[in-house]
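A.B. asks: Structure of the sequence below:
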Amino acid sequence: MRQVGIMAMAVAILAMAGGPAEAGCLSWKQAGPVIAKNGLVPANVVYDSVQKRTGGKIVQAKLCEDGGSFRYKFSVLGPTGDVVKLDVDANTGQF
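C.D. replies: Okay, here's the model as predicted:
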């Protein structure tokens, strides 16, 4: 019985981790065509750069557009358990 409760809690936490969609943002899987169409810095290049810079694990990545400007937004679980949010300019790759 206790295992069922723990499993239900884990499922609820994972469901919340995705959170509500942010207006103007695409999931990592949906971003490819937009990246190609707009000549943005390739997603894999930015992803690798964020991982090297933080030393952590990326737990969420998305591409957001606001008024014609594109930004990659990342949530990174750091090596000590802290969560860091980073924005990267999708046109230049600059943090």
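A.B. asks: rest of the way, CA atoms for contacts and neighbours
C.D. replies: Fine.
A.B. asks: could you pull out the helices for this protein?
C.D. replies: 2-18, 32-38, 43-54 (DSSP state H).
A.B. asks: F74 contacts V83, doesn't it?
C.D. replies: No. Counting by Cα atoms under 8 Å, F74 does not reach V83; the two are 10.0 Å apart.
A.B. asks: Which one's more surrounded, these two?
C.D. replies: For the pair F74 and V83, the greater number of neighbours falls to F74 (19 against 15), based on other Cα atoms under 10 Å.
A.B. asks: For that one, give me its contacts.
C.D. replies: Applying Cα atoms under 8 Å, 6 or more residues apart in numbering, we find F74 in contact with 58-62, 85-87.
A.B. asks: which of those residues count as buried?
C.D. replies: Buried members of those, counted by 16 or more other Cα atoms under 10 Å: 58, 61-62, 87.
A.B. asks: Also this sequence, please, to line up against the first:
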Amino acid sequence: MKAAQAEPFASDLKNGSACVQLGLVTPCASTADVLRIRLVKVFVTALFLLLAVTGAASANCLSQAEARAVVASGQAQPLGAVAGQAGGEIIKAQLCRQGGRYVYVLSVLKNGQVTNVTVNANR
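C.D. replies: So this is what the prediction gives:
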């Protein structure tokens, strides 16, 4: 049994609200809709990648309480002792374990640009 094929209405074809695909009338997305959908897909993919990278980068960073305990025990230097190595104004600082040692991962403002700097925190 052969599938019935719908004939497009002349008004649908004139205003672009229907497309003929394989002899069937189907609704079409405009070029703007297609671009919008592609943009959303790219944005969602980029967001997932950003979250994955951010999660991996901060996986070895300590909580504030853990960082205070490590500094108090003498295993790592206080932030003030290494701040001069940052090369600018420290906006954000995290104490992290990296390769078996402690480091500060710093967000630094210098010449109007924010950069990430990693500084050795071991004693």
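A.B. asks: quick revisit: which members of the contacts of F74 of the first structure are the farthest-apart pair?
C.D. replies: When those are compared pair by pair using Cα to Cα, the farthest-apart members prove to be V59 and D87, with a separation of 13.9 Å.
A.B. asks: hang on, the earlier thing: give me the subset of the buried ones among the contacts of F74 of the first structure that lies in strands.
C.D. replies: Judged by DSSP state E, strands contain the following of those: 58, 61-62, 87.
A.B. asks: Which of the residues you listed sits closest to G39 of the first structure?
C.D. replies: Distances from G39 of the first structure to those, taken as Cα to Cα, are shortest for K62 (16.5 Å).
A.B. asks: for the aligned partner of that closest one in the second structure, what are its contacts?
C.D. replies: K62 of the first structure maps onto Q94 of the second structure when the alignment is built from TM-score structural alignment. Q94 of the second structure makes contact with 61-62, 104-106 under the criterion Cα under 8 Å, 6+ apart.
A.B. asks: So which of the residues you listed wins on neighbours?
C.D. replies: For the contacts of Q94 of the second structure, neighbours were counted using other Cα under 10 Å, and Y104 has the most, 26 neighbours in all.
A.B. asks: For that one, which non-adjacent residue is spatially closest?
C.D. replies: Counting by Cα to Cα, 6 or more residues apart in numbering, L95 is the residue found nearest to Y104 of the second structure once chain neighbours are left out, at 4.6 Å.
A.B. asks: how about A23 of the first structure, what's its partner in the second structure?
C.D. replies: A23 of the first structure maps onto A59 of the second structure when the alignment is built from TM-score structural alignment.
A.B. asks: how many other residues sit next to that match?
C.D. replies: By the other Cα under 10 Å criterion, the neighbourhood of A59 of the second structure contains 11 residues.
A.B. asks: same deal with S11 of the second structure?
C.D. replies: 10.
A.B. asks: At the geometric centre of the second structure, which residue sits there?
C.D. replies: The centroid of the second structure falls nearest to L50 when counting by Cα atoms, centre = their mean (2.2 Å).
A.B. asks: how far away is it from F43 of the second structure?
C.D. replies: Distance from L50 of the second structure to F43 of the second structure, counting by Cα to Cα, to the nearest Å: 10 Å.
A.B. asks: cool, and G55 of the second structure?
C.D. replies: Counting by Cα to Cα, the gap from G55 of the second structure to F43 of the second structure is 18 Å.
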